[in-house]
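Colleague: show me how the following folds:
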Amino acid sequence: MNDRSDFVVPDITTRKNQGLRHDPVDYTLPQPLERYSAEDHATWATLYRRQCAMLPGRACDEFMQGLQQLEVDADRVPDFARLNEKLLAATGWRMVAVPGLIPDDVFFEHLANRRFPVTWWLREPHQLDYLQEPDVFHDLFGHVPLLINPVFADYLQAYGQGGMKAKNLGFLPVLARLYWYTVEFGLINTPQGMRIYGAGILSSKSESLYCLDSASPNRIGFDLQRLMRTRYRIDTFQKTYFVIDSFQQLFEATAVDFTPIYQALQALPTLGAGDVEAADKVFHIGNQDGWADSDDL
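Modeller: Here you go, the predicted model:
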């Protein structure tokens, strides 16, 4: 999601969508399968093989099971319609193709109705390791496999339902932190050890290694209000990762009315991305190696 009012559509998004039209209301368009080149399919295959080689033992079981159940294509950019047949049957979710980042209210409306917006185009070979805006590999590979898990699927729908309320109350930046630190960059504690479930990590080779192996970041137990007070990074690896005990914990913690929480947060200080509080459940305090000096969001 994009909560920055100064957002400018990146050049690559404009270039990839040249000549295409999306619906002016919900921003969807038919997935333009004919636009995927041989180079696109080769790039997808490279990214897919690279992540699948490193994620066992790092990604949570639910993600790996979802990837297998959906039978996500390994050698070419997947056909959304084919995957939607399995996804709809499992949890009632489906993917919809969009040109790139979309307005917040449109994004929330899709999630609230169990539709996950997926950017249809793919990064280029020179961008394998980093792309600031989401592409089809991030959106589909990173996000969609967990939508086959019923509890996580319900959590994401509830997030969408709460989005418009947060926007109307003026607390969208606070709610964006919840999405960022769970859906995009969340870790989960399991009997087998700490695992990844956030799509921003799962679709990134370097952050898949950093988030679990590096001594630099903090790893702190999930607490809703604590998390919603915490700024985050969009230009570097995260300074802090929040760790849930289960998807059920996440769903139950966020199923309440957020209005009193928003009111309570107004009386509390906002925390930097790397701050550690005395009351935190700390799994690891980072040594801050390589932390950027630029401002957190």
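Colleague: CA atoms for contacts and neighbours, from now on please.
Modeller: Fine.
Colleague: ok, which stretches of the stretch 51-200 of the chain are strands?
Modeller: Along the stretch 51-200 of the chain, the segments classed as strands by DSSP state E, counting those that start in this stretch run 94-98, 115-119, 187-190, 193-196.
Colleague: any chance of those strands in CSV, with distance to E133 and mean neighbour count too?
Modeller: Formatted as CSV, those follow (distance: least, Cα to Cα, whole Å; neighbours: other Cα atoms under 10 Å):
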stretch, distance to E133, mean neighbour count
strand 94-98, 13, 22
strand 115-119, 10, 25
strand 187-190, 22, 20
strand 193-196, 21, 20
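Colleague: now find how far off-centre the longest helix seen in the chain is within its chain.
Modeller: The single longest helix within the chain, with elements called by DSSP state H, is helix 150-169. Relative to its chain's centre, helix 150-169 lies at 14 Å (Cα atoms, centre = their mean, to the nearest Å).
Colleague: can you check stretch 203-222 too?
Modeller: Worked out by Cα atoms, centre = their mean, stretch 203-222 lies 15 Å from the chain centre.
Colleague: re earlier: show me which residues of the longest helix of the chain are buried.
Modeller: When burial is assessed from 16 or more other Cα atoms under 10 Å, helix 150-169 yields the following buried residues: 151-167.
Colleague: sorry, back to before: make JSON lines out of the strands of the stretch 51-200 of the chain and add distance to Q249.
Modeller: Output for the strands of the stretch 51-200 of the chain, formatted as JSON lines (distance: least, Cα to Cα, whole Å):
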{"stretch": "strand 94-98", "distance to Q249": "24"}
{"stretch": "strand 115-119", "distance to Q249": "22"}
{"stretch": "strand 187-190", "distance to Q249": "10"}
{"stretch": "strand 193-196", "distance to Q249": "15"}
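Colleague: closest one to D245 among those strands?
Modeller: The closest of the strands of the stretch 51-200 of the chain to D245 is strand 187-190. By Cα to Cα, the value is 5.1 Å.
Colleague: for the comparison step, fold the sequence that follows:
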Amino acid sequence: MSDANLTRPKGAADDWTIPQGWDAYTPEEHATWDILFARQADMLPGRVTPEFIEGLDVLRLSKPGIPDFEELSERLIKATGWQVVAVPGLVPDEVFFDHLANRRFVAGNFIRKPDQLDYLQEPDVFHDVFGHVPLLAHPVFADYMQAYGKGGQRAAALGAIERLARLYWYTVEFGLVRSGNGLKLYGAGIVSSYTESVFALDDPSPNRIGFDLKRLMRTKYRIDDFQQNYFVIDSFEDLLEQTLNTDFAPLYAELEGQPDIEIEAILPADKIYTRGTQSYARAREAA
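Modeller: Now for the predicted structure:
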């Protein structure tokens, strides 16, 4: 939820936080949250990683209406030391990384309109809170998110934010995780989207590839439609271990001279769970 080229809005604090303004939400806005929540809560069990469902329960997110960030943060602090802070929208990279490094998750305080239930380009409160916050109640994933924030601060100093952004995109936003003999959802961009929650697991179009840090950080991604690649982690523990045990400075230097990998590409070294047909993306391009 970051962007390097932004101007701080009037009324936002130096760290870009603003009051959530919970009392100002309209009945229609609360109803929009309830519709979105009910759709996802009905279809995600059995598809999403169990840790996500546990987070919903621990944080009591099933309570009707848009959550009050103060109440939500009280429960989250008890679980993992994280809190949720309101921002007016996208924030600069350095602000985003600083909040994550200090266990603060920034969430937009606005919600989409009723005619935008299935797609919204800028993350709203449903994407940010329903999609991201439940896994912040899981200690290992919570540690990963803080490690990512600290890594972002180092990446900024090394001019490597774009590489690290790909890690966030393909894990935090659009990641899959192995579960028994199958795959489960965990990325916030998937679990907050009714249509992509189905597409990511069931559609024959996308590639589903085993997580490889170097490969992932060379891979392009798209922000305007369903993903053509999903990367599959073995576990949150393994994801955290790889993040903490990797010296990113020489990794960035190694990758600097290597070409980007096209979104739909399959490499000989890839661990392939699904070799996608790419039929969805090709049909969209031809339309």
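Colleague: if we can go back for a sec, report the inter-axis angle for the longest helix of the first structure versus strand 115-119.
Modeller: Per axes from the mean of the first three to the mean of the last three Cα atoms, to 10 degrees, the angle that helix 150-169 of the first structure makes with strand 115-119 is 80 degrees.
Colleague: quick one: helix 150-169 of the first structure to the second structure mean distance?
Modeller: Taken against the second structure, helix 150-169 of the first structure registers an average deviation of 0.8 Å after superposition, with mean Cα distance after the TM-score superposition for the first structure.
Colleague: quick check: which of the strands of the stretch 51-200 of the first structure is nearest to V256 of the first structure?
Modeller: strand 187-190 (21.1 Å).
Colleague: what's the longest helix of the first structure aligned against in the second structure?
Modeller: Per the alignment by TM-score structural alignment, helix 150-169 of the first structure matches residues 139-158 in the second structure.
Colleague: stretch 205-223 of the first structure now?
Modeller: Stretch 205-223 of the first structure lines up with residues 194-212 of the second structure when matched by TM-score structural alignment.
Colleague: and the longest helix of the first structure, what does it pack onto?
Modeller: helix 80-91, helix 104-112, helix 172-179, helix 247-253 (3 or more Cα pairs under 8 Å, 6 or more residues apart in numbering; DSSP states H and E).
Colleague: what's near enough to touch the alignment partner in the first structure of A86 of the second structure?
Modeller: Aligning on TM-score structural alignment places A86 of the second structure opposite A97 in the first structure. Neighbour list for A97 of the first structure: 28-31, 80, 117-120 [criterion: Cα atoms under 8 Å, 6 or more residues apart in numbering].
Colleague: measure L122 of the first structure to Q132 of the first structure for me?
Modeller: 13 Å (Cα to Cα, to the nearest Å).
Colleague: when the two are compared, which one has more neighbours?
Modeller: Comparing L122 of the first structure with Q132 by other Cα atoms under 10 Å, the one with more neighbours is L122, at 23 against 9.
Colleague: for F242 of the first structure, which of the strands of the stretch 51-200 of the first structure is the nearest?
Modeller: Across the strands of the stretch 51-200 of the first structure, F242 of the first structure has its closest neighbour in strand 187-190 (6.2 Å, Cα to Cα).
Colleague: how far off helix 104-112 does the longest helix of the first structure point, in degrees?
Modeller: Computed by the same axes, to 10 degrees, the angle between helix 150-169 of the first structure and helix 104-112 is 150 degrees.
Colleague: got the angle for helix 150-169 of the first structure vs helix 172-179?
Modeller: Counting by the same axes, to 10 degrees, helix 150-169 of the first structure lies at 170 degrees to helix 172-179.
Colleague: hmm, who's touching helix 150-169 of the first structure?
Modeller: 90-91, 93, 105, 107-114, 146-147, 172, 175, 247-248, 250-251, 254-255.
Colleague: could you redo the last one with a cut-off of 6 Å?
Modeller: 108, 111-112, 114, 147, 172, 251 (Cα atoms under 6 Å, 6 or more residues apart in numbering).
Colleague: trace G182 of the second structure over to the first structure, please.
Modeller: Checking TM-score structural alignment: G182 of the second structure goes with G193.
Colleague: and the helices in the second structure?
Modeller: Under DSSP H, the second structure gives helices at 27-43, 50-59, 69-80, 93-101, 125, 133-136, 139-158, 161-168, 188-191, 194-202, 213-217, 236-244, 248-256, 279-286.
Colleague: so where is the second one in the first structure?
Modeller: What that stands for is helix 50-59 of the second structure. Counting by TM-score structural alignment, helix 50-59 of the second structure corresponds to 61-70 in the first structure.
Colleague: buried sites along the matching stretch?
Modeller: 61-64, 66-67, 70.
Colleague: that one vs the second structure, average distance?
Modeller: Following superposition, stretch 61-70 of the first structure is found to deviate from the second structure by 0.5 Å on average (mean Cα distance after the TM-score superposition for the first structure).
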